[in-house]
Each structure stands twice: as structure tokens, then as C-alpha cells.
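> structure here, sequence nowhere to be found:
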């Protein structure tokens, strides 16, 4: 709940810059010059995973003279926000002598009552001056462990903190109603009618009180570390890391993946998706029951940002050592994560060829969840509303439209047939990913906006991946 709140906050106040990092837990704490270890991710468009440590820059420096930063404290903003979504669905089934109707409603609301916030930051020019000729203790255990794992050192240069007690309130309402009618009649018996009505409702209201001086988000300066412990502060870009020891490897460890495209065009988008085609094809080739289970449970995971992040962490671990470690996963999240892991583990049984194929399925599923985890909270909510096979098929046509001429008569007619609530979510989903969608009764025009980000690629990966699971479901 706290992680969802801080992520929503950062998406609102730092939409384009991408400099602020949301705090993930109230148990984590950072101060200025706290050392944060950044782990570069598997796919180049993923944001790094940041892990605050218990150490400051002074703790890992040689010498007895500590760096004393100059603190600049300013008022930031007054922030109160409300986020929510509502889903209403009805299903009817009619048999020869019976009919069943199921209706479900779900709504959720998240209120962030942060009030007045302040910003603490270090005077970077003074920090540059103080860091001149300073050397890191390369024998320090934290440095040794970070260096071995090809991770990156950064220090906190700025943080957004609460200036008064505040709260986060989450309200969830769920209601289901089932009505059934069953008729029995025999050649010599009177007609018997049995009717049954059942309903289930579940409400929750959770309030989290947050104390004064709690960090909601922070920004980093990465360090470029040389062999001898000398370091440079990376002021204009995140290019930090440790100098590689091997003479055959030049550059810095920890800098992985392709750079973010400053002006990604359609040809770049098409090329990247073509490179990932085998992953989508592999998901489409899974048995129907496996695909149906994955789509159902991934859609359920999308309801909770924390559950999605937990699934992502489990798949990260499975890619590293092929075992699912859910020791740190809450019981509530295990209910929707375990079925996903079960489908993957079923693929591991059999011959070596099947095991190799399973690793590919794992990579393909990791690709999809990685893209979902990069979407904003409101985009994720919109996609969840649009995750039925029929709507995913239409959105796959829109992806093809984007990669092709930019216009499609067929998809225009398909879009017009969608309910208005679904249509609004489809349009919002594309607009939030820097893709412009224009429609009339028979035609759709779709084009990518010129923005310095990989958002269109991430959206296309998410949509194509879910469509692969929904294919012929």
C-alpha cells in the first residue's frame, strides 16, 4: 500500500524527468549521502532496481575526515490525491433446463493525504569539491559484494519528505451475486422449479498513518569508481559502475543493455518487436489450459501493484537459479503468484529439450511481466479492464496498425463496437504511452508521438504478450 502510494506520487510529480525514485517500504530509510545500490535489469528498457543500504558515503571512504554536506531545504508542494477504478461485469449462461446469471462489481479508491511536503538536497558543487582526491575503501564488505554482482553505487542527493503527520487510505468494495433457476420435468411427474439466489460482498478500509520526516522519494548521483578507489560523480547521466578488472573487458561493470531511444521511431519499434517475436510465439504455442491459467492469474496480479512487483521478483530469481523462492512473498500475494509458478514448473518436467523450452517460456513470461511492471498505475488499471480476449484481439490490431501504415479500416469498425467504458480505457492506455489514437466510424489512425522514452515499446510488448496468452483461449 505504501509502495503503491509513493509510486503514484512520483508518477504525478516527476512524469517526464524520471529522476525521483519512490520509496518501496516504510522500513527503508534514507538520508542525504546514503549509499544506494542499483541493479541493472534484464531488459534495457527496465528501470534499475534500487536498494538503500545502512551505510553513508562517509562509511565507505578512507581517511578520518568525513564529508559534511551543505543542506538546502525548501518547500516542495502540497499534495493530496485520490486514485480509483471501478469494474462491473455480468455473465449469463443458459442450458436446456437451467440458466445461471452471475454479476460482479468491484471498486477501489486510494487516497494520498500527504499535505505540505519539503525537499532536502545537498549542494552538489560543494560535494564535488569535497570529493576531490577522496578514495573509497575498496576492501569494505559492501563494495566487495556490490562489485562482484556488477551493481552500481549511488548516493542520495535529494529527498522528498513529509513535514507533518499524514495518511494513506485504501478502500476496496467487492460484491458478487449469483442467480440460478433449474427446472426438472418428467413424463409422469409435475414440473419442479428450484431457484437459488446468493450474494457475496467484501469491504475493506485501511488507513496508514505516516509520521513527520518520512521519505517518500529520493534522487541519486551515481559513482564511477576506478580500480584504486578514486571516483567521479556522474552529474549529467546514469553511467556509474566499477571499472572492470579484466584487460579484455573495457568500460564499467553494471552498465548493461541498450540506451533509451531519444526519438524512437516506428522502424525502431518494429525492429525491437521482431527481435522478441520468438517469445510471443512460444506463449501462443502453450497448451490452451496453461495459457488460460496464465492470463487469468496475471490479470489478477495486475489488480495489486505490490503483487505484480512480487511476481516480478520471483521470476527474476527463477531466471538466476531456476528455483522459485517465495519466502518474502505475503500469503495474500501467493494466491495469485503460485498458479503462475505452477504452470512454469510443469514445463520443467521431461527431457532436456523440454527443460530448455521451459527456460524460454520463463524468459517469455518474464518479458511480459517486466513490461507490465513498467506501466504507470493508471495505465495498469486501464489495461486490466481491457484484458478480455476479444478486447486484446482488437488492441493487437492497433499494434499492427501502429507498425504498419498507421491506418486500418478494419480496426475502426472493431473499436466502434466496444462498450464506451472499454473504449475510454483503450484510448487512455495508448495516450499514456505516447501513442495518438484517432478514430471515426470506419477508420483508425494511430501514430507515435515524438517523446524521449520507450513507452510505446513497453505498451506493445505488454499488449502482444497478453494477446499471445489470449490467442484461441
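Arrived safely. Keep in mind the model is a prediction, meaning the values are calculated, not measured.

> hey, let's count contacts and neighbours off CA atoms from now on
OK.

> roughly how far does the closest residue to residue 47 other than its chain neighbours sit from residue 152?
Sequence neighbours aside, residue 41 is the residue nearest to residue 47 in space, at 7.1 Å (criterion: C-alpha to C-alpha, 6 or more residues apart in numbering). Going from residue 41 to residue 152 by C-alpha to C-alpha, to the nearest Å gives 12 Å.

> who has more neighbours out of those two?
Using other C-alpha atoms under 10 Å, the more surrounded residue of residue 41 and residue 152 is residue 152, with 28 against 17.

> now the helices for the stretch 51-200 of the chain?
124-131, 141-148 (DSSP state H, counting those that start in this stretch).

> and these: which comes nearest residue 298?
For residue 298, the closest of the helices of the stretch 51-200 of the chain is helix 141-148, at 32.5 Å, according to C-alpha to C-alpha.

> what does that closest one rub up against?
37, 60, 137-138, 152-153, 242, 253 (C-alpha atoms under 8 Å, 6 or more residues apart in numbering).

> go again with 10 Å.
Applying C-alpha atoms under 10 Å, 6 or more residues apart in numbering, the set of residues contacting helix 141-148 from outside is 35, 37-39, 53-55, 60, 136-139, 151-153, 225, 241-244, 253-254.

> buried only: go through those for me.
35, 37-39, 55, 60, 136-138, 151-153, 225, 241-244, 253-254 (16 or more other C-alpha atoms under 10 Å).

> out of those residues, list just those in strands.
Judged by DSSP state E, the subset of the buried ones among the contacts of helix 141-148 located in strands is 35, 37-39, 55, 152-153, 225, 241-243, 253.

> dump the helices of the stretch 51-200 of the chain to JSON lines, plus mean neighbour count and distance to residue 455.
Below are the helices of the stretch 51-200 of the chain laid out as JSON lines (neighbours: other C-alpha atoms under 10 Å; distance: least, C-alpha to C-alpha, whole Å):
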{"stretch": "helix 124-131", "mean neighbour count": "14", "distance to residue 455": "31"}
{"stretch": "helix 141-148", "mean neighbour count": "15", "distance to residue 455": "30"}
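
> distance to residue 440 added to the ones you listed, as TSV?
Compiled in TSV, the helices of the stretch 51-200 of the chain are given as follows (distance: least, C-alpha to C-alpha, whole Å):
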stretch	distance to residue 440
helix 124-131	52
helix 141-148	55
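
> I'd assumed residue 37 was in contact with residue 56.
No - the criterion here is C-alpha atoms under 10 Å, and residue 56 misses it with residue 37 at 11.4 Å.

> tell me the SS of the residue most central in space within the chain?
The residue lying closest to the centre of the chain (C-alpha atoms, centre = their mean) is residue 373, at 1.4 Å. Of the three states, residue 373 takes helix according to DSSP: H, G, I helix; E, B strand; the rest coil.

> next, the one to line up against it:
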């Protein structure tokens, strides 16, 4: 809830991506704090930021701490409201049951941060004070971060904080209708039947009160750390931090961000990932069904997707994620259930050839989607709709158009088509109908959003294949 509010704020006021949203009100973010920036596996992923309990002074060698000079300025006054409505209907006919489910979910997130203040370090003074200083390379935090190879240090140089008591309000309304007869027979002929139509309405209204001086965003300057403890602040936006290590021929930096791929071809990038989609399609139908059902449930909560992505990332990098660190019991159980489903299907010695790595690819793409896109996609996870969306994803990658009268696109009518338009529009792809044909057109500066959406759709469709 807090994380969604801070993320929405930065999407509105920081399109350049300089600031990082604070994920929780209890995160200790102060100027000169050390934050670990984790470089991700896929070039289209945004880096992850892990706040630590340590400051720059904690890892400096010597007994003289640096006293920063801070300037404070008014940032802006902010109030935002974000709403989403999803409707759906499903029918199922079984030997002993005929079930009709209808539902409508409406949610609204209102953020009233009020007047915000910007706190910023005087970098000129910091450079003077840190000249000739070195880091204590024996410090546990430095040792553990250096070993990860994908992680670098960032120094908090800017904070955006609240100046008055404020609030984040989340309102959710769920309405459902169940009709028909449902019979479940157990091993001892125990029978449970529901014969009458029923309806269910649930409402929740949660208000999070935020005190003054709560950080909601921050900016970093990365550190380039030499093997002997000397360091440099990366003052330019196009320079990256990292740790210097001894190589066979020369010294290089580990943890530095990869060079961005210049204008990747969407079709070619998807073709490179075909083996992962095929690996998911090759799983047993029962396994794929369970995976799709679990992912659909996780997609209803952005936080759950982020937690799952983090755990899968650690597993795929050979680390042992601590599931006990996942605070919500329901999230912990769902993550463990997903791991139990895919970990028995390992590759031939390479993590990249495993179903676990293929699942990591899909979840990483889901984690990159905007909240609104994720909400829409989570309501479109029936096999027939996913197969239709997969055809559209191929159309986006290859260009051209598709006939809406084709058998594969038959589910894309009425509300489903409206959702499809919203889904692709949220990823900078405009769907245009010309008669009975739909064509895709990229909006200005789409970035990696179309690719990320196509990866998510193709992966989910692979799990839904022949279900």
C-alpha cells in the first residue's frame, strides 16, 4: 500500500528515474546511508535497491566521521488518486456440476502526502572531506556485498520527506455471484452441495497514517571501490559503480551495470527466449495448471510478485533465499508452493536450462509491468484469452495485422477486448481496429515496455497451452 503510493508518486513527478521509491514507512533512509544496488539478469529489468542499516561513516577507515552539510528546499505538494475496476464471468460444466461465477472488483488508492521537502547533501564538501580517506575492506558489509558480484554501493545524497501528518487510503470492493449446483465427492462418499444462487460482497477500507519526516523517495550516487579501499563517487549519470578485482589480464569492475542494448529488435529478442517458453510448455499439464493458478493469484498483489521475483533471483544465482524473511505468511506459503512445483524439473547441469529459470524469466517480466497492466493481465488468465493475447503479442513483434474473426482471437470481444486495449496501451502499444482487423502501433518512446509485456504474455500462454 505504501510502496504503491510512493511508486505512483514517482511515476508522476520523476519520469527520468533519478529517484527511488521507499518501499515501506519503517525503512531507515537517511542522508549518507548505504543502499545496495543489485544489477539484474535481464537487460530490460530495473535494478533493485536494498537499504542497509549502515551509513557511509560505518565503513570508513579511521575514527573521524564525516559531518555532512545538508540543504533543504520545498519539493512539491502532492495528492493523487488511482482507481481500477475489473469485471469477469466464468462458466464451467462438469459431470456433477454446472457453475457460473460473476465478479466485479473495484479498488481506489488515494495518496495525500501534502507538502514535501527535499534534503540534499553538499557534494562539494563531501568530496573535500572524503579526499584521501579509504574504506575498511574488512567490514562485513563490504565483504558480503563484494562477493555477490552483481551488487554495488549507493550513497544516499537526496531525500524526499513529508513535512506534516498525511495518509494513504486504500478502498477495495469485491462483489461476486455464484449460481448453479456444485458437488464434491470425497473418498468416503461424503457429498457437499450448493443448490441455491448466492452472492458475496466484501468491502475494505484501510488508512495508513504517515507521520512528518517520513522518507518517501531518495536519490543515490554510486561508489567505485578500488581493491585497496580507495573509492570515487560516481558524479556523472552515465558512470557506474562497482568493486575492483584482479583479473587474469587486467583489472575490472564487478557489479557494474551492463551496457544497455541499443534499440533491441522485439522479434529477435523474443526468439532468443523461445527455449524458455517451450520448457514451460513441456511441463505436465497438472504442473502447468497449478503454476498458472498460483501466478494468477500472485498477480493480484504487486508486492507478492516482487517477493517472488526476489526469491527466484536468488535461487537462480545460486544463493539460498531466506523464506522466513518474507513477513506475510500467505506470501511465504505461495512462494514455497511455486518452488515445490518447478524445482524437481531441473536442467542438464545448467540453471539456464531449468524450468526454475524459465519461471524466473516470466516473473521478472511480470514484476516490470505497471500496477494497472498487472491488474488487467491477472483478470485475463483463462487459457483461451491467454492464447489470443499470445497471437497479439506475436503480431506486435512481427508487425502487420490480425483478423478478429480468426478462431484464435474469438475470445477478444466486448469487455475482454477493452481490457486488451488497456493492457497494451499501458505498455506503449496502441491497438487500432480497421474493420475486422487489429493492428499494433508503438507509441512514442516505448522503451522496453512492449518487450516485457510480450514476455509475460508468452510465458503465461505457455503454461496455458492445451489446458
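Ah, there it is. This one's a predicted model, so the numbers in the text were calculated from it and none came from an experiment.

> returning to what we had before: structure 2: which residue goes with the residue nearest to residue 47 of structure 1?
Counting by TM-score structural alignment, residue 41 of structure 1 corresponds to residue 40 in structure 2.

> list the contacts for its match?
Counting by C-alpha under 10 Å, 6+ apart, residue 40 of structure 2 has contacts 46-48, 150-151, 255, 257-258, 313, 364.

> buried among these? Need that as a selection in ChimeraX.
Here is the ChimeraX command that picks out the buried ones among these, judged by 16+ other C-alpha under 10 Å:
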select :150,151,255,257,313,364
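
> out of the contacts of residue 40 of structure 2, which comes closest to residue 439 of structure 2?
For those, the nearest to residue 439 of structure 2 is residue 364 (27.1 Å; C-alpha to C-alpha).

> structure 1: which residue goes with the closest one?
Per TM-score structural alignment, residue 364 of structure 2 is aligned with residue 370.

> isn't its match right up against residue 42?
Yes - using C-alpha under 10 Å, residue 370 of structure 1 is in contact with residue 42, at 9.0 Å.

> what ranges does the stretch 251-400 of structure 1 have for its helices?
266-275, 277-284, 288-301, 305-321, 331-347, 352-374, 377-385, 389-403.

> out of those, nearest to residue 424 of structure 1?
helix 377-385 (8.8 Å).

> which elements pack onto the closest one?
Here helix 377-385 of structure 1 touches helix 2-13, strand 71-94, helix 288-301, helix 305-321, helix 352-374, helix 389-403, helix 420-432, helix 455-470, going by 3 or more C-alpha pairs under 10 Å, 6 or more residues apart in numbering; DSSP states H and E.

> still on that earlier bit, overlap of the contact sets of residue 370 and residue 42 of structure 1?
With C-alpha under 10 Å, 6+ apart as the test, residue 370 of structure 1 and residue 42 both reach residue 316.

> show me the contacts for residue 286 of structure 2.
Here residue 286 of structure 2 is in contact with 292, 341, 467 (criterion: C-alpha under 10 Å, 6+ apart).

> what does it align to in structure 1?
Per TM-score structural alignment, residue 286 of structure 2 is aligned with residue 289.

> what's the spacing between that match and residue 415 of structure 1?
28 Å.

> same check, this time on residue 457 of structure 1
22 Å.

> same deal with residue 314 of structure 1?
From residue 314 of structure 1 to residue 415 of structure 1 the distance is 36 Å (C-alpha to C-alpha).

> same check, this time on residue 448 of structure 1
19 Å.

> number of residues surrounding residue 203 of structure 2?
12.

> is it fair to say it lies in a strand?
Yes - the assignment for residue 203 of structure 2 is a strand, going by three-state DSSP.

> can you pull the contacts of the closest residue to it other than its chain neighbours?
In this structure, residue 203 of structure 2 finds its nearest non-sequential neighbour in residue 173, 4.5 Å apart by C-alpha to C-alpha, 6+ apart. Counting by C-alpha under 10 Å, 6+ apart, residue 173 of structure 2 touches 85, 104-108, 201-205.

> now residue 427 of structure 2
So, once contact is read as C-alpha under 10 Å, 6+ apart, residue 427 of structure 2 ends up touching 369-370, 373, 442-443, 446-454.

> give me the neighbour count for the aligned residue in structure 2 for residue 455 of structure 1.
Counting by TM-score structural alignment, residue 455 of structure 1 lines up with residue 449 in structure 2. Neighbourhood size, residue 449 of structure 2 [other C-alpha under 10 Å]: 20.

> show me the contacts for residue 449 of structure 2.
44, 365, 368-370, 424, 426-429, 455 are the contacts of residue 449 of structure 2 under C-alpha under 10 Å, 6+ apart.

> let me know the closest of these to residue 79 of structure 2.
When those are compared against residue 79 of structure 2 (criterion: C-alpha to C-alpha), the nearest one is residue 370, at 19.5 Å.

> isn't the closest one right next to residue 305, touching?
No - Residue 370 of structure 2 is beyond contact range of residue 305, at 11.7 Å (criterion: C-alpha under 10 Å).

> the more surrounded of these two?
Neighbours were counted for residue 370 of structure 2 and for residue 305 using other C-alpha under 10 Å; residue 305 has more, 23 against 18.

> next one: that one from residue 278 of structure 2, what distance?
Residue 305 of structure 2 is 22 Å from residue 278 of structure 2, by C-alpha to C-alpha.

> what distance do you get for the residue mapped onto residue 85 of structure 2 from structure 1 to residue 298 of structure 1?
When structure 1 is aligned by TM-score structural alignment, residue 85 of structure 2 is paired with residue 86. Residue 86 of structure 1 sits 19 Å away from residue 298 of structure 1, going by C-alpha to C-alpha.

> who has more neighbours out of those two?
residue 298 (24 against 14).

> wait, the more buried one touches residue 308, no?
Yes - under the criterion of C-alpha under 10 Å, residue 298 of structure 1 makes contact with residue 308 at 8.2 Å.

> mutual contacts of those two, please.
With C-alpha under 10 Å, 6+ apart, residue 298 of structure 1 and residue 308 have common neighbours 336-337, 369, 372.

> so who does the residue nearest to the centre of structure 1 touch?
Counted by C-alpha under 10 Å, 6+ apart, residue 373 of structure 1 has contacts 46-47, 302, 305-306, 308-309, 311-312, 380, 458, 462.
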